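# structure, please.
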Amino acid sequence: MIEDLVFYTGLSFLIAHELDAVNRHEWKMFPGLSGLADRKGYRLFVLLHVPLLVVIFWLMFHPDRGVRYAFQAIMDVFFIVHAGLHYLLRRHEHNGFTKRFSLLLIGLCSLAGAVHLMLLFAGV
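Okay, here's the model as predicted:
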């Protein structure tokens, strides 16, 4: 279904952004991680994504359709809010997401979330 493809596209942009986030040392923007040495910050940042991805994949393929749709809608809102957070933090001293490529990944993730939400509510 088209809405699934749009959701998977948004999630793929988010995962690509997270790969970019490792390169850009995003953990330096998070309280609690920002004070760590690069090696420790990098490792913890990457390891914290493992349980997040487990939950994402588990809910993405949950047998209950209602749970899957609710999860997708929540993720769509996150995709949009996430772009807003990056905008609000654009002047953070450790913000490495200033290049077009990084901003494109964030923006396309947000766009996919908005389109997917519209498709969900339209019942497509």
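
# CA atoms for contacts and neighbours, from now on please.
Fine.

# now the strands: where do they sit in this structure?
Using DSSP state E, the chain contains no strands.

# so where do the helices sit in it?
2-23, 38-60, 65-88, 100-122 (DSSP state H).

# including mean neighbour count, could the ones you listed go into JSON lines?
Below are these laid out as JSON lines (neighbours: other Cα atoms under 10 Å):
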{"stretch": "helix 2-23", "mean neighbour count": "17"}
{"stretch": "helix 38-60", "mean neighbour count": "14"}
{"stretch": "helix 65-88", "mean neighbour count": "16"}
{"stretch": "helix 100-122", "mean neighbour count": "19"}
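
# quick one: residues contacting the most centrally placed residue in the chain.
Centroid-nearest residue in the chain: L14, 3.8 Å away (criterion: Cα atoms, centre = their mean). L14 sits next to F79, L105, I106, C109 when contact means Cα atoms under 8 Å, 6 or more residues apart in numbering.

# how near is it to F78?
As defined by Cα to Cα, to the nearest Å, L14 lies at a distance of 10 Å from F78.

# what's the answer for F13, then?
On the measure of Cα to Cα, F13 and F78 end up 13 Å apart.

# look up how far L44 lies from R100.
Distance from R100 to L44, by Cα to Cα: 27 Å.

# here is a second sequence; please produce its structure as well for comparison:
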Amino acid sequence: MTAHAHAPAGEAFADASIPLTLRWQATWEGQEADYSAFANVYPGAVGRIFRYEAGTSQGQWFWSMTADGYDISRNFGDSSGYEPSARRAAKCVEDAWRAAIKGSSLDRAEQRNAYAMAKAGE
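This next block holds a predicted model:
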């Protein structure tokens, strides 16, 4: 098995070249390597990422698109997997979320606040 590159917990989302649009926050207070994603159009978390700390997947970031409901398809491809960085894993969650809601009543543009737009350079 090859070694996998990963960002230290404090640098989880450091690679700004991968754009993210959902709202990400720590899943558990005090846990730096575990995050959940939220969308304005869904009442709970739409996905989660966390870094494995031991075993054969140590250092890898596991991602999962966890939302379910009438308007959320499961016929879109992968809904979970592993990535070498938190930002790549988060992007997989966001891509899976968008694929799952495509064409449904939840398929609306995320409304971003002024801070998020300024941070993204918009």
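
# would you pull the TM-score for this pair?
After superposition, the two chains reach a TM-score (TM-score structural alignment, normalised by the length of the second structure) of 0.30; 62 aligned residues with a Cα RMSD of 4.6 Å.

# from the contacts of L14 of the first structure, which two are the most distant?
For the contacts of L14 of the first structure, with distances taken as Cα to Cα, the pair at the greatest spread is F79 and L105 (10.9 Å).

# could you dump the contacts of L14 of the first structure to JSON lines with distance to L120 of the first structure?
Below are the contacts of L14 of the first structure laid out as JSON lines (distance: Cα to Cα, whole Å):
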{"residue": "F79", "distance to L120 of the first structure": "15"}
{"residue": "L105", "distance to L120 of the first structure": "22"}
{"residue": "I106", "distance to L120 of the first structure": "21"}
{"residue": "C109", "distance to L120 of the first structure": "16"}
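
# for the top helix by length along the second structure, which positions count as buried?
Under DSSP H, the helix in the second structure containing the largest number of residues is helix 86-101. For helix 86-101 of the second structure, a neighbour-count test (16 or more other Cα atoms under 10 Å) marks 86-94, 96-101 as buried.

# and the next helix or strand past it?
Using DSSP states H and E, the helix or strand that follows helix 86-101 of the second structure in sequence is helix 114-119.

# which elements pack onto that following helix?
Contacts defined by 3 or more Cα pairs under 8 Å, 6 or more residues apart in numbering; DSSP states H and E place helix 114-119 of the second structure against no helix or strand at all.

# now that helix: buried residues?
Buried, per 16+ other Cα under 10 Å, within helix 114-119 of the second structure: nothing.

# contacts for that helix, please.
Contacts of helix 114-119 of the second structure (Cα under 8 Å, 6+ apart): none.

# still on that earlier bit, between the contacts of L14 of the first structure, which is nearest H86 of the first structure?
I106 (8.2 Å).

# contact partners for the closest one?
I106 of the first structure neighbours (Cα under 8 Å, 6+ apart): F13, L14, H17, H82, A83.

# what helices and strands are in contact with the biggest strand by length in the second structure?
Counting by DSSP E, the longest strand found in the second structure is strand 45-51. Here strand 45-51 of the second structure touches strand 34-38, strand 61-65, helix 86-101, going by 3+ Cα pairs under 8 Å, 6+ apart.

# please redo it, this time with the cut-off set to 10 Å
With contacts taken as 3 or more Cα pairs under 10 Å, 6 or more residues apart in numbering; DSSP states H and E, strand 45-51 of the second structure sits against strand 23-26, strand 34-38, strand 61-65, strand 80-83, helix 86-101.

# quick one: the second one to helix 86-101, angle?
Same thing as strand 34-38 of the second structure. With axes from the mean of the first three to the mean of the last three Cα atoms, to 10 degrees applied, the angle from strand 34-38 of the second structure to helix 86-101 works out at 30 degrees.
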